[in-house]
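1. Show me the folded form of this:
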Amino acid sequence: MPGSTSIYGFRYLEPEDPPDIAGGLQNLGQDVEDELALRAPSVNTAALSSLYTLTDTVSNLPGCVINVTTPRAGAVALITWTADCVLTTAGSASLTAVTNVSIDNVDQPYPQPVWGPGNQAVQANTRGTVSAAMLATLGAGAHAFRLRGAASSSTGQIKLNALLTQLSVLILP
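-> Next up, the predicted model:
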């Protein structure tokens, strides 16, 4: 009966096994390939699907969702996002836009990059970009990452530009 390694469970022939070298090597090769497949990183990017007007309610941004499945617990996700903001209606200097990420429908409390036109709030078409990154350790199974955003309730209007507002997730199993 074949033995197996203690950490990865790779099968190998024991001295008392019948001499099936070809079969033993095939099993070992398949075990190594299966383990390497579990360790292969995956990169996913999703972009805002169209120009989006922020409201004072935190909302999922259309098109900015990434679904992944991790084969086992302990995978690490490197999550990065960028929000390309434009002031479309002049307003108060206290007007701000904020973005954050939810993982499996749970808002992550930090980081939450904030953009505000400040003293330029009186000029429509003022533009700025913010970005952030975070790490998360995941359990085994399906996971959903969503980019979310909102604007403060001050006067004025901020929109997010499509394509340049993005969410990226790198999974390191």
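
2. make it CA atoms for all contacts and neighbour counts henceforth
-> OK.

3. ok, which stretches of this structure are strands?
-> 3-4, 11-12, 42-47, 52-53, 59-70, 75-89, 97-103, 106-107, 114-115, 127-138, 141-151, 157-160, 166-172 (DSSP state E).

4. Now do residue 148 against residue 44, distance only.
-> In this view, residue 148 and residue 44 are 17 Å apart by Cα to Cα, to the nearest Å.

5. More neighbours: the two, which one.
-> residue 148 (23 against 14; other Cα atoms under 10 Å).

6. which non-adjacent residue is nearest that one?
-> Nearest residue to residue 148, sequence neighbours excluded (Cα to Cα, 6 or more residues apart in numbering): residue 60, at 4.4 Å.

7. close enough to count as contact, that neighbour and residue 150?
-> No: counting by Cα atoms under 8 Å, residue 60 stays clear of residue 150, with 9.2 Å between them.

8. please give me the structure for this one as well, since I'd like to look at both together:
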Amino acid sequence: MSGPTASQSGAEPNPAGHATIDQPSQQDRQRLDNQLCFAVYAAAHAFGRAYRTLLGRHELTYPQYLVLLVLWEQDGLSVKEIGNRLFLDSGTLTPLLKRLEASGRVRRARDRVDERQVSIFLTPAGESLRDVLACIPDEAGGLTGLDMQGRKNLLHDLVTLRLGLQTGLIPE
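-> From the prediction side, this is the model:
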């Protein structure tokens, strides 16, 4: 017994007689809902709204939370090192760090050898948030509708996507 023919499966034979998968029309390829980049963009906005709710009760923004996550892994990093981890430039990061400092969660210290370098250190208040905010990853993950394995798979796929885009970028 043989399987469906190319025309029954929706595939069209190519000039060599082999079945090919239907290619979406140009119009379908240009539909907003068919854009991978838009799906990621919209998901990022949805995450932003969720984190605004989860972190708002602690008077933190999502970027501030990311800085804390980095510092909980390794305290005393330079602004440049934090920026590299978060893919943020110093122009974006500096005001955010100043707000964290004003709230008493971090302190900034200039390097004694090179005063252009600024290192960021957690204060006791910033360190104490580690335990308080330990539930955030599970709460946010639970909002996705994905089980733990689904979230791990998605994380892997998104890291793969980011790395592919970073290595595939055409220099300007």
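
9. where does the TM-score land?
-> Remark: TM-score between the superposed chains equals 0.19 [TM-score structural alignment, normalised by the length of the second structure]; 60 aligned residues with a Cα RMSD of 6.0 Å.

10. coming back round to it: what's the local residue count around the residue nearest to residue 148 of the first structure?
-> Every residue meeting other Cα under 10 Å relative to residue 60 of the first structure is counted, giving 18.

11. cool, residue 53 of the first structure as well?
-> Residue 53 of the first structure: 18 neighbours (other Cα under 10 Å).

12. again with residue 40 of the second structure
-> Using other Cα under 10 Å, the number of residues around residue 40 of the second structure comes to 12.

13. name the element it belongs to?
-> Per DSSP states H and E, residue 40 of the second structure falls inside helix 36-56.

14. Who are the packing partners of that helix?
-> When contacts are defined as 3 or more Cα pairs under 8 Å, 6 or more residues apart in numbering; DSSP states H and E, helix 36-56 of the second structure sits against helix 62-73, helix 136-143.

15. quick one, what contacts residue 154 of the second structure?
-> Applying Cα atoms under 8 Å, 6 or more residues apart in numbering to residue 154 of the second structure gives no contacts.

16. is it fair to say it lies in a helix?
-> Yes: the assignment for residue 154 of the second structure by DSSP: H, G, I helix; E, B strand; the rest coil puts it in a helix.

17. Tell me how far it lies from residue 141 of the second structure.
-> For residue 154 of the second structure, the distance to residue 141 of the second structure - Cα to Cα - is 11 Å.

18. okay, now residue 143 of the first structure: neighbour count?
-> Residue 143 of the first structure: 15 neighbours (other Cα under 10 Å).

19. Hmm, it is touching residue 69, no?
-> Yes: at 6.0 Å, residue 143 of the first structure and residue 69 qualify as touching, with contact defined as Cα under 8 Å.

20. Isn't residue 144 of the first structure up against residue 103?
-> Yes: in this structure, residue 144 of the first structure is within contact of residue 103 by Cα under 8 Å, at 5.7 Å.

21. the more surrounded of those two?
-> Set side by side, residue 144 of the first structure and residue 103 show more neighbours around residue 103, with 17 against 14, by other Cα under 10 Å.
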